[in-house]
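*Asks:* Structure, please.
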Amino acid sequence: GTSEWLASDIVEACEIADRLGLIRPIVEQSQYNIFTRDKVEFEYADLYKKYKLGLTTFSPLAYGTLTGKYSSGKPDGSRFTKPAFTNRALVPTYEERVEVADKLKPIAKELGCSLPQLATAWCVSNEHVSTVLVGASRPEQLEENLQAIEFVDKITPEVKAKLDAIYKVVPTVPEMNPLAYLRKRHL
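*Replies:* Got it, this is the predicted structure:
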């Protein structure tokens, strides 16, 4: 498998594997959540059919911003009070994400689930996603995250449209790996 690869690199790996009689990558591990969708929903679109690529995704709660716990600020000891997260390198749109999470809460309530369950069920509802990796710092969080499976069927096209109306996704063009051309010439 691969992890966080560009689609062009996965295609290249599949072509090299075919040429050398090797097994192709069969699964990509990619970040996927309501905020981070480009690779899974746009960039990899052709790979699902052409190469039968499967997906294992991570960060369904978007570094915790889809838990709702940041609505009233940053709780002491939480991820966003730590230096790695305060410099905006990992999550440059923290404030926007917290605002969006607050707007998603009524949808979760309407479905009878928590915000983390909504976010995780939304990820699982993508037909190309085989597995969603969840993280938890306490057993109760793990239990809550795992209960998201009970709400996957409630993530209908109408619910997805409501989510999309709250957070509009604008696909971006992926960066090209500058070494891809050289590898293609020599492999």
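
*Asks:* alpha carbons only for contacts and neighbour counts from here, please
*Replies:* OK.

*Asks:* all helices for the protein, in order.
*Replies:* Using DSSP state H, the helices of the chain run over 7-20, 45-50, 83-86, 94-111, 115-124, 139-146, 157-166, 180-186.

*Asks:* Residue 43 contacts residue 7, correct?
*Replies:* Yes - if you go by Cα atoms under 8 Å, residue 43 and residue 7 touch, sitting 6.1 Å apart.

*Asks:* between those two, which one's more packed in?
*Replies:* Neighbour totals were compared for residue 43 and residue 7, and residue 7 leads with 20 against 17 (other Cα atoms under 10 Å).

*Asks:* got the contact list for the residue nearest in space to the middle of the chain?
*Replies:* A centroid search over the chain (Cα atoms, centre = their mean) returns residue 32, at 0.6 Å, as the residue closest to the centre. Contacts for residue 32 (Cα atoms under 8 Å, 6 or more residues apart in numbering) come out as 40, 57-60, 123.

*Asks:* here's the other one to compare against:
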Amino acid sequence: MEYRRLGRSGLKVSALSFGSWVTYSNQLDGKQARECMAAARDAGVNFFDNAEGYAAGESERLMGQALRDLRWTREHYVVSSKFFWGLSDDPNVRHTLNRKYLLSAVDNSLKRFGLDYLDLIFCHRPDPNTPIEETVWAMHDIINRGKALYWGTSEWSAGQIRTAWDIAERHHLHKPVMEQPQYNLFVRQRVEQEFATLYADIGLGLTVWSPLASGALTGKYLAGIPKDSRGALKGYEWLHERLLDEKRTAAVRALKPIADELGCTLSQLAIAWCLRNPHVSTVITGASRAAQVVENMKALDVLPKLDDALAARMDAACAGAIDAL
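*Replies:* This is a model prediction of the structure:
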């Protein structure tokens, strides 16, 4: 396993990490969740990503139980959560980053995990109705109270991140260290263009999600939606249009010969491509079984083989399927 600094912080995270979105509670029970995390840890993974909103808090409970069962030493792993969506329709809970919600949300998250502190906490989406300064102060206070170590954002614009960082700088507060954007062969403009000045200016780190474009880059959806796939889950019908998009399907078919040349799967190729970006601190992978975790980790073996010429061929294959901002 390769370990990379989280932006300009001193914290090191595994280049490949393991996340629980979609799978925990929806596809995995406690035993399967534990097996997947154990397989990831055996491969050197030290970062495990989660969020309050995943399975309405049940994902945090499952991961917390797995951590207790596995009995890992606390300083040897990094765990995260994210806040914004809320778990009720209360006006001070749903879709907000106000101080009242954030201070309560982190306490509730810690209870579900059964942990004394979280390593990373994220503002899961921007909140247009709460002043950024209020959110920055709340995140600073959470860290000062020892309930988290670092904070960051997820799916914020470059301007919003810079505003938060400037407020923290002006008031000598804990600054946002990382952003968690979607990043894959089809979704890349924000990471590669919009955030370009933030890497050097503020030392932004990235914990990127959906390296396989919700499974489209695995090739499993070339003939439709398999019954045992994420796309077939109740509540995820909104994925169908993207998974079956003709341009994306054509791109996946064009990528297959490149994967064959390298002797790897389409999934490993797509994950390795994300790892090529030097601004990516970690690529969050997901899996519904331990064997899938093992297969995903082999992307690290593909990375050294993925030279500029092959990367250019991959770009050409995906040219017609890249989303605009």
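
*Asks:* picking that back up, how about the helices of structure 1 in TSV, adding distance to residue 130 of structure 1?
*Replies:* Listed next are the helices of structure 1 as TSV, based on distance: least, Cα to Cα, whole Å:
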stretch	distance to residue 130 of structure 1
helix 7-20	18
helix 45-50	12
helix 83-86	29
helix 94-111	23
helix 115-124	8
helix 139-146	15
helix 157-166	19
helix 180-186	28
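
*Asks:* Most tightly packed of the ones you listed?
*Replies:* Among these, ranked by average contacts under mean count of other Cα atoms under 10 Å, first place goes to helix 115-124 (a mean of 26).

*Asks:* Give me the residues contacting that one.
*Replies:* Residues external to helix 115-124 of structure 1 that are found in contact with it (Cα under 8 Å, 6+ apart): 32-34, 60-61, 66-68, 101, 104-105, 108-109, 129-132, 144-149, 151-152, 155, 160.

*Asks:* switch to 7 Å and redo it
*Replies:* 33, 60-61, 66-68, 105, 108, 132, 144-145, 147-149, 151-152, 155 (Cα atoms under 7 Å, 6 or more residues apart in numbering).

*Asks:* do you know how far residue 138 of structure 2 is from residue 310 of structure 2?
*Replies:* 45 Å (Cα to Cα, to the nearest Å).

*Asks:* Likewise for residue 64 of structure 2?
*Replies:* In terms of Cα to Cα, residue 64 of structure 2 sits 41 Å off from residue 310 of structure 2.

*Asks:* Show me the strands in structure 2, by range?
*Replies:* 3-5, 12-14, 16-19, 47-49, 78-83, 118-123, 148-153, 176-179, 205-208, 280-285 (DSSP state E).

*Asks:* Out of these, the one nearest residue 227 of structure 2 is which?
*Replies:* strand 280-285 (21.3 Å; Cα to Cα).

*Asks:* In structure 1, which residues correspond to that closest one?
*Replies:* Strand 280-285 of structure 2 corresponds to residues 129-134 in structure 1, going by TM-score structural alignment.

*Asks:* what residues does that stretch touch?
*Replies:* 54-60, 124, 145.

*Asks:* again, only this time at 10 Å
*Replies:* 27-33, 40, 53-61, 120-121, 123-124, 141-142, 145-146 (Cα atoms under 10 Å, 6 or more residues apart in numbering).

*Asks:* Just the buried residues of it, please?
*Replies:* 129, 132 (16 or more other Cα atoms under 10 Å).

*Asks:* now stretch 18-29 of structure 1
*Replies:* 24-25, 27-29.
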